[in-house]
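A.B. asks: sequence and computational prediction follow.
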Amino acid sequence: MYTTLTATKHWAAKNQTAAFILKTVIGANVIAVLAQLAVPTPFVAISCQSLGVLLMGFALGRKAAVSALALYLLEGAMGLPVFANGKFGVGVLMGSSGGYLFGFVAMAAILGWASDKGCLKSVWKSLAAAMVATAVMYAMGLAQLSLFVPADKVLTFGLYPFIVGDVVKALVACVLVMPAYRLFQKI
């Protein structure tokens, strides 16, 4: 097995463009699969896609993570059922949960940047990066959600139901991040 991983790493070093494309496609589709683990709610589904963004952001680094999220949004916009609960289309991006989806791109950029800067050497630095990235995603999501619900209900529909789950997801991502990072470093 070690020889196979070494050969894969040598291939990736020689074929950087192909390896980047492969990381991007894998990242986008890991997020798409995790998005299907969702509980529908009136305005924003509770799903595992943010866990996917956390994992891919850390594992892929800034450039590949942002590319993976851009591909993920493009797949959904083009009609592939990759968003939470199998949703798709530009209408989802422009709807009540669209700000969170766009926020995932910013989230991936922050996580990837932190990963590139070495935060993966510390669970605490990884957790701090995850919390900052999640806060930015929430800011973007709540801003767009505010166009669809009364001002006094924005936090009720777009933040409060998700806080505990997202803290747990951040902890899970930090525990899993080193194995995921090692995997993608070998690809």
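C.D. replies: Nice, I can see it. Residues are numbered from 1 along each chain as shown.
A.B. asks: alpha carbons only for contacts and neighbour counts from here, please
C.D. replies: Noted.
A.B. asks: stretch 174-183: which residues count as buried?
C.D. replies: Along stretch 174-183, these residues count as buried under the neighbour rule (16 or more other C-alpha atoms under 10 Å): 174, 177-178, 180-181.
A.B. asks: which one of those is nearest to Val66?
C.D. replies: The closest of the buried residues of stretch 174-183 to Val66 turns out to be Tyr181 (C-alpha to C-alpha; 15.7 Å).
A.B. asks: which helix or which strand is home to that closest one?
C.D. replies: Here Tyr181 sits within helix 163-186, counting by DSSP states H and E.
A.B. asks: SS state for the residue most central in space within the chain?
C.D. replies: Against the mean C-alpha coordinate of the chain, by C-alpha atoms, centre = their mean, the closest residue is Val53 at 1.4 Å. Here Val53 is helix, with the state taken from DSSP: H, G, I helix; E, B strand; the rest coil.
A.B. asks: here comes the other one, which I'd like you to weigh against the first:
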Amino acid sequence: DRYWRLKKRLKQLLPLLLVPVLLSLLLFFPHSSSPLPPDNWPKAVVRGPTFTIASKRSTQPLAILKGLTGIENIYLMKHGTYHPGENLADNSLRWVGVISYSGQVLTVRANEVFDLVVAVRAKADKENLAYASKEYVRVWLGTSGAFTIPFGYAPDWKEYVFYSEGYGTADGYLRMNVVWDNEGEGYVLLPGQELWIDNLILELWG
């Protein structure tokens, strides 16, 4: 009888003994909150340009042509995390987003410092482009909305060739990134803001 009374008593006390043990474990191993899912991130919007196919010797937007000349992509790159002399298509972990077709509307995470980088390619053909050299290629860009970049072209020192064949020759080919980085400070979109890339032009010197 004494054995059964003791066993019954232990069953009654067991829940009371477990409570402080569980509380101690919870305090010793605090619960860490998981990252916010993408749906809960603060968002902003970037609206890309509408491209039209240009005629020969035109300075209108080119987009991707069937040939070897055109605008490849507009990258929103995390400021200070990438090398502009590399093919950024291979560096998606550093993207805030990428615009790759005409009229694309991009939803991005707000409060992220980024640069605008335009990737282009050009083939010298003795008619539209005299030599495969960055000095003969210009990219013009202008934005409005959340912040304004006055329409203008990037200087040569903001152009980074990441691939070339016969560079500087009359039948060569090049690919390069052209960087807008707000004088080294980068750009930021606040939650709910919209950025419009109003104008984007690839200009070739024949």
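C.D. replies: Cool, got the structure. Remember, predicted model here, so these are calculated numbers, not experimental data.
A.B. asks: and the TM-score between these chains?
C.D. replies: Counting by TM-score structural alignment, normalised by the length of the first structure, the TM-score of this superposition works out to 0.24. Behind it: 86 aligned residues with a C-alpha RMSD of 6.1 Å.
A.B. asks: gap between the residue nearest to the centre of the first structure and Ala65 of the first structure?
C.D. replies: Relative to Ala65 of the first structure, Val53 of the first structure is positioned 8 Å away (C-alpha to C-alpha, to the nearest Å).
A.B. asks: name the residues contacting each of the two.
C.D. replies: Shared contacts of Val53 of the first structure and Ala65, defined by C-alpha atoms under 8 Å, 6 or more residues apart in numbering, comprise Ala108.
A.B. asks: what's the closest non-adjacent residue to Ile99 of the second structure?
C.D. replies: Ile74 (5.0 Å; C-alpha to C-alpha, 6 or more residues apart in numbering).
A.B. asks: I'd say the one you found and Asp115 touch.
C.D. replies: No: between Ile74 of the second structure and Asp115 no contact is recorded; they are 10.2 Å apart, counting by C-alpha atoms under 8 Å.
A.B. asks: contacts only, for Ile26 of the first structure.
C.D. replies: Shown in contact with Ile26 of the first structure (C-alpha under 8 Å, 6+ apart): Ala68.
A.B. asks: what secondary structure does it sit in?
C.D. replies: Going by three-state DSSP: Ile26 of the first structure is helix.
A.B. asks: part of a strand, is Val45 of the second structure?
C.D. replies: Yes: inclusion of Val45 of the second structure in a strand is indicated when three-state DSSP is applied.
A.B. asks: about what we covered before: what's the helix holding Tyr181 of the first structure packed up against?
C.D. replies: Contacts defined by 3 or more C-alpha pairs under 8 Å, 6 or more residues apart in numbering; DSSP states H and E place helix 163-186 of the first structure against helix 2-14, helix 49-77, helix 123-145.
A.B. asks: highest average neighbour count across the ones you listed?
C.D. replies: Between those, helix 49-77 has the highest mean count of neighbours, a mean of 26, where neighbours are mean count of other C-alpha atoms under 10 Å.
A.B. asks: tell me the first helix or strand C-terminal of that one.
C.D. replies: The C-terminal neighbour of helix 49-77 of the first structure among helices and strands, as given by DSSP H and E, is helix 90-94.
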